[in-house]
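S.K.: output the structure for:
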Amino acid sequence: MCYKRQNGGIQIPLVEERLSKKKLEILLDNLKGKAIGHPTLEQHRTPGWIASDIVWIARQLHIIENRKVLDLGSGVGILCIASVLAGASRCISVEIEPESISLQIENIKSSETETRIDVIRGDARVPPLRRGCCDLAIMNPPFGTVRKGTDLEFLKSALSLCPTSLSLHLKNEKSREFISREMKKIGKEAKVLKTYKMELKQIFEYHKSKIRRIDVDLYVVV
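M.R.: Predicted structure coming up:
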């Protein structure tokens, strides 16, 4: 395998070469992140092991390679970078918060994926994009604990632009029933593929513990 250069002690393979799932996880975990999250935006970084697993699932489903990917509320770019390194031809990244965008651009440069990722500043709920701009949305939207229903707004926005979505949402039976029902209303089918135990670090002042563990569902919507 050919390597480009060192990034924080980690060798980064050429994008065209195959990364192992573990190497991708390590690379993603070494990207820069925010020390303090924006509370009203519910910014939660996607852990490297979850991001790498999601794009690996997308590869197994044959829905990511040589496809255009969309990430709404992309934060510091974890899922976009994971997508192009897993074989996506391009990723459109939509983020509203300036500090996250700055860090994302640094991460894109350090992973040498800048020729395949377009970063747009905008509201993920009303993104400045046209229907059909992408083939697949891969997202970790706000969970809707601060503003109820935000995760569904992101999901509907993504599906107005591309036919398929892989999206993370808080796990509970009411949410599963609600998401399934709302997707049927727009002619879509939602299926839970996997449940993750996600660790959230203390990035908001109102968090009482340094690490919280929550269950999140990975949905595929088609």
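
S.K.: CA atoms for contacts and neighbours, from now on please.
M.R.: OK.

S.K.: end-to-end on stretch 139-153?
M.R.: 12 Å (CA to CA, to the nearest Å).

S.K.: contact partners of that stretch?
M.R.: 39-44, 46, 70-74, 79, 125, 154-155, 165-170, 179 (CA atoms under 8 Å, 6 or more residues apart in numbering).

S.K.: can you flag which of those belong to helices?
M.R.: Residues of the contacts of stretch 139-153 located in helices (DSSP state H): 79, 154, 155, 179.

S.K.: just send the residues you listed back as a markdown table, with distance to residue 23 too.
M.R.: Output for the ones in helices among the contacts of stretch 139-153, formatted as a markdown table (distance: CA to CA, whole Å):
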| residue | distance to residue 23 |
| --- | --- |
| 79 | 15 |
| 154 | 30 |
| 155 | 29 |
| 179 | 33 |
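
S.K.: quick one: which of the residues you listed is most hemmed in?
M.R.: residue 79 (30 neighbours; other CA atoms under 10 Å).

S.K.: distance check, that residue against residue 108.
M.R.: 11 Å.

S.K.: please apply the same query to residue 3.
M.R.: 17 Å.

S.K.: over to residue 207?
M.R.: Residue 207 sits at a distance of 29 Å from residue 108 (criterion: CA to CA).

S.K.: so for these two, which sits in the more crowded spot?
M.R.: residue 108 (22 against 12).

S.K.: how much space separates the more buried one from residue 114?
M.R.: Distance, residue 108 to residue 114, by CA to CA: 5 Å.

S.K.: how about residue 65?
M.R.: In terms of CA to CA, residue 65 sits 18 Å off from residue 114.

S.K.: what does residue 200 give?
M.R.: Relative to residue 114, residue 200 is positioned 28 Å away (CA to CA).

S.K.: let's see this one next, to set against the first:
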Amino acid sequence: MKRRKLEMLLEEVESFQEPDVILEQYSTPATVASDMLHFAYMKGDIEDKKIYDLGCGTGILSIGCKLLGAAEVTGFDSDERALNIARANAKKMDVDIDFIYSDIEEVSGHAQTIVMNPPFGAQKKGSDRPFIKKALSTGEIIYSIHNRGSYDFISKYIAPAIISDQYTAFFPIKRTFKFHKRDVERIEVEIYRIINEL
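M.R.: Okay, here's the model as predicted:
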């Protein structure tokens, strides 16, 4: 599947109805999701793989993985309302995904590939760390989205795992909360591919 076709399909995914600012529930834009997942697909990390989506929200990354031929996809989130939307999205897109209600610390098992858009830590410093730790304990290859300028910290934090690839992208955030001043704020993010030897 071409990246543009994937993006068009992912634009149909419904977002949060009542996003929680503390959980930093910003929807992953279809542009960013399709870029990252198509990159992962071209690396051989999606098709026929078992995949975990940590902090899956309304399921855009999970759905994208399944559309690209993942063998098995499980999305984990601690917000039941978001999971209900994710389940409805998966049904609408006619993909079979297991969505599980779970705090990040409680996730267990093993996946060949992890995809995630963890909190950036804007509301609570360090809130991305439990996601990184869990990814390192459950996955072999990890794709993760972070604030631009995170490379040095992430590189040290994940050692001996390594960042094999990275690129920057614009992440448009629509006006979601009262403190947002613009209709759309475009922030720069870094997307990492991490190789982890469990």
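
S.K.: translate residue 22 of the first structure into the numbering of the second structure.
M.R.: Superposed on the second structure with TM-score structural alignment, residue 22 of the first structure falls opposite residue 4.

S.K.: should've said residue 80 of the first structure
M.R.: So, by TM-score structural alignment, residue 80 of the first structure is matched to residue 62.

S.K.: next, the contact list for its match, please.
M.R.: Here residue 62 of the second structure is in contact with 52, 53, 56, 73, 74, 75, 97 (CA under 8 Å, 6+ apart).

S.K.: residue 52 of the first structure sits in which helix or strand?
M.R.: Counting by DSSP states H and E, the element that carries residue 52 of the first structure is helix 48-60.

S.K.: again with residue 193 of the second structure
M.R.: For residue 193 of the second structure, the host element (DSSP H and E) is strand 184-195.

S.K.: can you pull the buried residues of that strand?
M.R.: Across strand 184-195 of the second structure, burial judged by 16 or more other CA atoms under 10 Å covers 189, 190, 191, 192, 193, 194, 195.

S.K.: isn't the second one up against residue 143?
M.R.: No. Counting by CA atoms under 8 Å, residue 190 of the second structure stays clear of residue 143, with 10.5 Å between them.

S.K.: count the residues that sit near the aligned partner of residue 139 of the second structure in the first structure.
M.R.: Alignment note: residue 139 of the second structure maps to residue 162 in the first structure; criterion TM-score structural alignment. Neighbours of residue 162 of the first structure under the rule other CA under 10 Å: 20.

S.K.: wait, isn't residue 162 of the first structure in contact with residue 135?
M.R.: Yes. Residue 162 of the first structure lies in contact with residue 135 (CA under 8 Å); the separation is 5.2 Å.

S.K.: by how many degrees do the strand holding residue 193 of the second structure and helix 30-42 diverge?
M.R.: With axes from the mean of the first three to the mean of the last three CA atoms, to 10 degrees as the basis, strand 184-195 of the second structure and helix 30-42 are set at 20 degrees to each other.

S.K.: what lies in contact with strand 184-195 of the second structure?
M.R.: The contact list for strand 184-195 of the second structure, computed with CA under 8 Å, 6+ apart, reads 36, 140-151, 161-175.

S.K.: buried subset of the residues you listed, written for ChimeraX?
M.R.: Selection of buried members from the contacts of strand 184-195 of the second structure for ChimeraX, criterion 16+ other CA under 10 Å:
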select :36,140,141,142,143,144,145,146,147,151,161,162,163,169,171,172,173
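
S.K.: what residue of the first structure matches up with residue 46 of the second structure?
M.R.: Counting by TM-score structural alignment, residue 46 of the second structure corresponds to residue 64 in the first structure.

S.K.: what residues are up against that match?
M.R.: Contacts of residue 64 of the first structure by CA under 8 Å, 6+ apart are 55, 58, 83, 86, 87, 88, 136.

S.K.: secondary structure class for it?
M.R.: Here residue 64 of the first structure is coil, with the state taken from DSSP: H, G, I helix; E, B strand; the rest coil.

S.K.: ok, now how distant is it from residue 6 of the first structure?
M.R.: Between residue 64 of the first structure and residue 6 of the first structure the computed distance is 27 Å (CA to CA).

S.K.: now the spatially most central residue of the second structure: how far from residue 141 of the second structure?
M.R.: In the second structure, the residue lying closest to the centroid (CA atoms, centre = their mean) is residue 116, at 2.6 Å. With distances taken as CA to CA, residue 116 of the second structure is found 11 Å from residue 141 of the second structure.

S.K.: distance of the residue of the second structure most remote from its centre relative to residue 49 of the second structure?
M.R.: Farthest-out residue of the second structure from its mean C-alpha position, per CA atoms, centre = their mean: residue 181, at 25.4 Å. Residue 181 of the second structure sits at a distance of 41 Å from residue 49 of the second structure (criterion: CA to CA).

S.K.: again with residue 114 of the second structure
M.R.: From residue 114 of the second structure to residue 49 of the second structure the distance is 10 Å (CA to CA).
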